[in-house]
Structure formats: structure tokens, C-alpha cells
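Student: Sequence first, then the predicted structure:
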Amino acid sequence: MLLRLPYSLLWVLALPLVLLRLLWRARRQPDYLGHLGERFARYPGKVSGRLIWVHAVSVGETRAAEALVRALLERWPADHILLTHMTPTGRATGAALFANEARVRAAYLPYDLGILATRFLRHFRPRLGVIMETELWPNLLAACSREGVPVILANARLSARSARRYARWPALSAATLGHLSAVAAQTAADAGRLQALGAPAVHLTGNIKFDITPPAAATALAATFRQHCGDRAVLLAASTREGEEALILDAFARLAPADCLLALVPRHPQRFDDVAALAAARGLALQRRSAAAAVDPRTRVWLGDSMGEMFAYYGAAGVALIGGSWLPFGGQNLIEACAVGTPVILGPHTFNFELVAEQAVDAGAALRAADVDSGMAAALALLADPARREAMGNAGRAFASQHRGASARTLALIENVLDGRA
């Protein structure tokens, strides 16, 4: 408790600023003000029956959790799943993924104050918590321990950079991790870093994101996208981050032939209009995916202003530049591109997915580029080389296939925790 006291005081002091930030973000994304009471552990209705709680902070974690959630639903058909998030885009993604599953309920996780965490747990009374990746909240995990709720950190990853940040507060980090019942780590390096910080019962289970397969609807939508694009070569810039789009647009305008189409899909929806303005400022004719029409032959940039359709964008593209890797954001998930057989070009910054990135390059499914200009040149060369593109696509599918199985291993660990054997 004493270790968490300064942390809790900081939360109390920061709460007005957190609410102001929520209002600020709601200017562009009004959904941030939806279900506001849930962020303070005020939830409608009563909860009855057995429930397993899965926390997936935003879009990436929610999509990664899909295979595991479906495995949980199948393994325990009498249980409901509470899927919690911190962002409206994560919540919307969960709603889309489980639209036909009545046993999945959505909610926001409250802010990390002890009284709110306790209220959350006493309202839903989960018999188990599964937290995806590295969402480590000290007060929440302490409350889980007090309330007798075992918690598993699933698909856990911890970069060297993040490990150094946690190591600045070794006692608090060790105490927080010590409340976990088990950890399912993506890689041996992740497992080692978590153990060094004090995590108990660390198991190497692999990356659950390999278990995500393209839904039939996404495959059909990819075919529609290809029809919309006509016979043009499509270069995809996927899940780009702030600052990267300007670099990509400049390189595209300078290097790409006029018949090449850039499909540009920003990571965050609140930035769609800003990215459209960047294209306009460079004199590049732009069309939005939301127009739901065939792409005009004069269009140079097709803006992917939609959510939950990344598989379809990958399926429609000839080559994909992976966002988050061109500036020091740590990269975005490249597994979906490999799974559908789309060759991948990575920038220099992939520390959030380092092992997967290295493995994809070694497997012949991805290429590494030093900067945006060289990445654009490599992508355009691949678009002009169908044989090499096909070889990389086949290598990507094989790479994704051979690494599947993490969901089953994580499910086995969950069974052991519930049975008291972990």
C-alpha cells in the first residue's frame, strides 16, 4: 500500500488533466465522451452468472484478443466474457468482431484509483482476468489480489526501452507484477525482461496475433477494393503515425509513376482529415474509402478512413509499407499482411515487434529499409516485379502459418490457473 501511495496521489492530482484531455480528444472523436460513467466504475444493470474478464486497451490488443476470446467462449460455454477497453476505437473494434456473440459484453476499464478498481471488480465479480500485452495498473492488480481474482498477463511483450522505464521504480514494478498469477510471454526476450522485473510464473507461449486469420467478409471486401482500384498497382501505407504521412506522401509524389495508387490508412481515425489536408497541400488528388465508390483514374491517394478493415486493405494491395516504423514509434503489427500474402517493407524502428520483424525478414516475407525514400523505392520495385512479389507473398503465408498456436497454449495456462495448478 505504501509503495502505491505516491502513485495514487499522482492519479488524484492528474485526474482533472485527464478529464480535460478526454474533452480535447472528443473534439475530433466525440465517442470519447460516451459511457463516461464507466471510467469511474459506474456501470448499468446487474451482472449474474460466471464471467471471465479480458482487457484489451485499444484496437491492436482487441484484434489480437479475438482468437483467445473465441477459445474461451468455446471452452466455457456457460461463461460470459467482459471485454474492457480504454479507447472508443478499441471498443468499436470489439463490437464489430463480436457483433453476433451475445455472450460478450463491452465496458471501459475505470481509471486506476483503488476505490474505482474495487467497485469495478465487485460489480462484475469476474472469476478470472486476462490482460493483453502490457497494461499494468498497480491499483487494479492490487485490488484483484484483495478480491481474490486471479489475473494472467497474456500475449505479454516488453521492449528493452519499456523495461528500462519500469526499472526506474523497481519496488513498485515488482509489487505490481507480483500480483499476477501467471504471465504468457510472446518471446524469450520478453519473458526474460518480465522475470527480471519480478513477474512470477512466466511461460513462453508465442504471439497470439499469429492466430488471427482473415475472415471471409474481409476476403470478400478485399476483392471489392481491388475492383474499385481497377488495374492500377496499389501501394499500401498501413497504420501510419503522425509525421510519417508527410514523408510518405513526399516520397510517393517524387518517385511513383502516375498510374500507381497510394492507399494511405492512418492508425488513428481522428487524424483522417489532417492526412487528407497533407495530400491536398502536395497537389495529390485524393479520394476517401468512405465514398464507397470506384477509385477515379485521376486519384493518386486513396484515404482509408475506415476502421476494422485492415485485412481487406492488405488483401487489395501489392506491397505494404508498415506504419510506425519510419519514425521512432516502434512499428505496427505486420502479421496480418504476411497472413494474406502481401509483401512487407519495414522502416528502421520496429522495437515493439523486433523478433517478429527479424523473423519475417529472415523468412523472406519482409524487407528492411533505412528510411522512407529507400522504402518507397523498394516498394515500387516490388510492384514492378510480379515474380518476386509472389515469392515474398508465399513466404509470408508460410511464416504466419508456422507460428500459430499461441492461443491454445495460453488457454491451457488459463485452465491451470483456474484449477490452481499454475
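Tutor: Looks like it came in fine.

Student: going forward, measure contacts between C-alpha atoms and count neighbours the same way
Tutor: OK.

Student: tell me the contacts of the residue nearest to the spatial centre of the chain?
Tutor: Nearest to the mean C-alpha position of the chain, by C-alpha atoms, centre = their mean, lies Gly60 at 1.2 Å. Counting by C-alpha atoms under 8 Å, 6 or more residues apart in numbering, Gly60 touches 90, 333.

Student: element containing it, please.
Tutor: Per DSSP states H and E: Gly60 is located in helix 59-75.

Student: Could you list the buried residues of that helix?
Tutor: Residues of helix 59-75 classed as buried by neighbour count (16 or more other C-alpha atoms under 10 Å): 59-69, 71-73.

Student: As a markdown table, these with distance to Leu264 would be great.
Tutor: Formatted as a markdown table, those follow (distance: C-alpha to C-alpha, whole Å):
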| residue | distance to Leu264 |
| --- | --- |
| Val59 | 18 |
| Gly60 | 18 |
| Glu61 | 22 |
| Thr62 | 22 |
| Arg63 | 20 |
| Ala64 | 22 |
| Ala65 | 25 |
| Glu66 | 25 |
| Ala67 | 27 |
| Leu68 | 30 |
| Val69 | 30 |
| Ala71 | 33 |
| Leu72 | 35 |
| Leu73 | 35 |
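
Student: another one to put next to it:
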Amino acid sequence: MSIALAAWRIGATLIAPLLPLHLARRARRGKEIAARLPERRGEGAARPAGRLFWLHAASVGETVSLLPVIEAMAARDPALSLLVTTGSVTSAELLARRVPKAIASRVIHRFAPLDVPAWAARFIRDWRPDAGAFVESELWPNLLAAAAARGVPMALVNARMSARSAARWARLPGLLRETLGRFRLVLARSEEDGARLAAFGIAAPCWGDLKAAAPPLPADPAALAALKRAVGERSVLLAASTHPGEDGAVIAAHRALAAERTLLTVIVPRHPERGLAVAAAAEAAGLATARRNAGEPPGRDIAVYVADTLGELGLFYRLADAAFVGGSLVPHGGQNPLEPARLGCAMAFGPYMGNFAEPVARLLAAGGAVRVPDAATLAETLRDMLWVPGRARALADAAAAVADRDTGLPGRVAGALLDLLPPEAQGADGGRADGSRTPTTSGAWQGMNEG
């Protein structure tokens, strides 16, 4: 064990007595569920009989990308149970809504334990997964060490290493290789991520981006019909998954465009708790505003409709004539542009789309999206998309062709993950009588932590 990893273990152990206070504060802010805080200490295991595969996704985007993989794994191995850990309340709520009913009884959700050695060891000891996989860049050294100590084969899929992370790791390349040595299989999210990993001597093939292969976002048909009735003949502009600093630009664009034609602008804040603040900004600009979370409809007199609910973005992409993808006018890295692409919605986004560089490049090359250089040009770009005949349809059709490219990826990843399971049949305890497994070995095990 390196000095750096030893220091991490010691530091996590020393800070552990303070973490319950931190978790309680998060629960008061709605960031945790108070009744489920013991899960953050690795407690509350209820291991089912038979084989168990553990999947960890940090938040909403990673959880969505896992859903088709989960379905494929469950279909290929009808006796397999799947334990899914996440780190956010919103991802837990999304998983509960989106897992198909046919396999819901085989999918168990728990909040991931914090990376305290004793808590991580308890989680692995009590759940005894037969194999596991992390998604993207969510790595926890103590949790991975606990899995390795019990011989649990692990994978990292959609592995992500940004240019900034590569620069950081260049100062500690040995620590990177030691940390990533816990993984038997690594699949890079993009060729760029794979190249950055290769620069450290880590082979990580790229099969594609799971976020590029996710199914279309769902929508309730009755809710969509009701919204269409309320909207009437108005054009609909959607600002999807906005972040602080973007709402003002969207509101200004609405004011410019609404001076020309009747327009309803729907703003979906990335974090629904910002709904009140977004509505207040629109009202301060003199615009009649309604909030979905308050049960208010987008009536004929409403200019800005704040859709501050969770899990309804698919509804509004279907409603919109054109969309602006948020997280891109501010240096956040953007939200997933393939979501509107799958739903036939013409899109624009700002200059900060680094989290989705590869699909963005494909969309732009195919003529399936428009990049807005700054907030000042947002209204002009959206005017073209909304009201130039045929423009929105051409963008949407080109984007749909790009989005269809990776539809077979979840099944391929599912097969690779199932190959990690031990070939021998597992009993109800999922392992040997002492609760451990025979450790396995391989060549280069890889992964990446974006911090």
C-alpha cells in the first residue's frame, strides 16, 4: 500500500466520528433520507439468495445510463439479483420509477456507504456481491480495497478522465496505477478518455458511451395531452436542465422572441429546488409565470412555465419546438444532448459541453445541433430554430441519426459484466463458508477518478 493510500485510510477513519453530523445536516436539506442514513455506514444489508451483482452509479446521469444494462443483465440471467448503490436522493427516486416492473423485485437499491474503512468493509462483508461495477469516475479507495480483500471481481464502465484530471494524476502516476489496480475490466467512455488513460500505460478500450445508448426519456401520455391543450397554438421553447447563471439569459431571449410572436418558454432547472428562484427571476422581468410543482398550468396568459419537478424532462422535450440544453452557458460541462436527439427535438447548446465532447462533435458534424457562443447570441439562434421553415425538422432528423448509433452497446456491456461472475454456482451466502472468495488475477486493471 502506498503512503498516499495509507494516508487516505487513516484520514477517513479519523474523520468518521464527524460524518454523522454531516449526514444529518444533509438530511435536513433534503440531500439524504433520514430513515436511511444507516446505509451510509454500510448497514442494512439484506442479501438475497443466489448470485448478486453490485452496480454503483454516483447520480442521476450515471443511473439513467445503467438502466438498459440492468435490463439486459436481468434478461440474460433470470436468477441474478442486482444491488444498485447511488449517492443521491434524486437518483434513488429515478431508479424506483424507471426500473421495469418485470424485474423490480430483483433490483435492490441502497445508498452507497461513505468511504470509511470500517463502513466499506461492513458493506462488502454483509452484502457479499459476486461481482461489481462502477460507472464513469466514481471511485472510492476503501470500498474498492474491501472488495479486493474478499476477491470480488470489479469493472469500471464508461470510464472518464478529463484533461484536468489527467494533469492532476500526472503528478502521482504511481498512485493512479495502484488505485486503478482494483479493476479487472475497464471500458473507456470515449476515444479521448481512452487515450488519456493510455498515456499512463493503462489500456482501456472504448466500446462507446452508455449515455449515448440510453433509451428515450419517458413521458406520461395523459400529462402530455393536457399540456398540449394548455399550450394551444403557441410555439414552445424549452430550456432544459439549466444551472445558476443561465436562467437570466433564457428569460432575456424569451423577451426578445415574444416581442415578435406568441411564445411559451418552459424552464426546467437541473435541480428542482431552484424553481422558486427561477420563477422569481422571470416575474422580476415582468413575465407572467407559473410553476409546475405548485400545480399551476401553463395557461394562455403565462409566458414562462417553470417545470420544477423531477423526472419529467421527457415530457417537455416532446412538447417543445426547440430546446436549449443547459449547463453549457456556464462552465459546468453541459447536460446530455442525446436526450433531445432521441425525442426529435431540435437543440442548441452553449460553449461549455466538455462532459459530452464526443457526442457533441458527432452532432455538430452531422448538422444535428447548433452551438451558441455566448448568451448574447442565444435569442438569434433560437429564432432561427423556432421560425425558419424546416430548420427545426432538419436539425432533429440529423440528431436522431447520431443518437441511433450505439443502441446495441448496453447488451454488449451487460455480457462483459456477466462474464465477471464466478463460474461456480453460488449458494445463498454468495461465497465460501468464511464469507470470502478466491481472489482472481488479471493483467492491467484500470479505472479513473474524476474527483
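Tutor: Good, I have the coordinates. Just so it is clear, the structure is predicted and the values come from calculations on it, not from any experiment.

Student: TM-score, when you put one on top of the other?
Tutor: Overlay of the two chains. TM-score (TM-score structural alignment, normalised by the length of structure 1): 0.92; 421 aligned residues with a C-alpha RMSD of 2.3 Å.

Student: average distance between the helix holding Gly60 of structure 1 and structure 2?
Tutor: Compared with structure 2 after the fit, helix 59-75 of structure 1 shows a mean deviation of 0.7 Å (mean C-alpha distance after the TM-score superposition for structure 1).

Student: Show me what the helix or strand following that helix is packed against.
Tutor: Using DSSP H and E, the helix or strand that follows helix 59-75 of structure 1 in sequence is strand 80-85. On a contact count with 3 or more C-alpha pairs under 8 Å, 6 or more residues apart in numbering; DSSP states H and E, strand 80-85 of structure 1 meets strand 51-55, helix 59-75, helix 88-97, strand 104-108.

Student: quick one: buried residues of strand 80-85 of structure 1?
Tutor: By neighbour count with 16+ other C-alpha under 10 Å, strand 80-85 of structure 1 contains the buried residues 80-85.

Student: quick check: angle from it to strand 104-108?
Tutor: Angle of strand 80-85 of structure 1 versus strand 104-108, following axes from the mean of the first three to the mean of the last three C-alpha atoms, to 10 degrees, is 30 degrees.

Student: Strand 80-85 of structure 1: how far from the chain's middle?
Tutor: Relative to its chain's centre, strand 80-85 of structure 1 lies at 16 Å (C-alpha atoms, centre = their mean, to the nearest Å).

Student: That strand vs structure 2 - mean distance after superposition?
Tutor: By mean C-alpha distance after the TM-score superposition for structure 1, the fitted strand 80-85 of structure 1 averages 0.7 Å away from its aligned residues in structure 2.

Student: so Leu411 of structure 1 touches Ala71, yeah?
Tutor: Yes: between Leu411 of structure 1 and Ala71 there is a contact under C-alpha atoms under 8 Å: 7.2 Å.

Student: So what does Phe225 of structure 1 match up with in structure 2?
Tutor: Matched by TM-score structural alignment, Phe225 of structure 1 corresponds to Leu227 in structure 2.

Student: so which helix or strand takes in that match?
Tutor: helix 221-231.

Student: Would you pull up how far that helix lies from the middle of the chain?
Tutor: Helix 221-231 of structure 2 has its C-alpha centroid displaced from the chain centroid by 27 Å (C-alpha atoms, centre = their mean).

Student: Mean deviation, it versus structure 1?
Tutor: Mean for helix 221-231 of structure 2 is 3.7 Å (mean C-alpha distance after the TM-score superposition for structure 1).

Student: by contact count, what packs against that helix?
Tutor: Counting by 3+ C-alpha pairs under 8 Å, 6+ apart, helix 221-231 of structure 2 packs on helix 313-319.

Student: which bit of structure 1 covers the helix it packs on?
Tutor: Using TM-score structural alignment, helix 313-319 of structure 2 pairs with 310-316 in structure 1.

Student: average offset between the matching stretch and structure 2?
Tutor: With mean C-alpha distance after the TM-score superposition for structure 1, stretch 310-316 of structure 1 departs from structure 2 by a mean of 1.2 Å once superposed.

Student: Enumerate the positions of the helix or strand containing Pro16 of structure 1 that are buried.
Tutor: According to DSSP H and E, Pro16 of structure 1 maps onto helix 5-26. The neighbour-count check on helix 5-26 of structure 1 (16+ other C-alpha under 10 Å) flags 8, 11, 22 as buried.

Student: between these, which is nearest Ala422 of structure 1?
Tutor: Proximity of the buried residues of helix 5-26 of structure 1 to Ala422 of structure 1 (C-alpha to C-alpha) peaks at Ser8, which lies at 30.6 Å.
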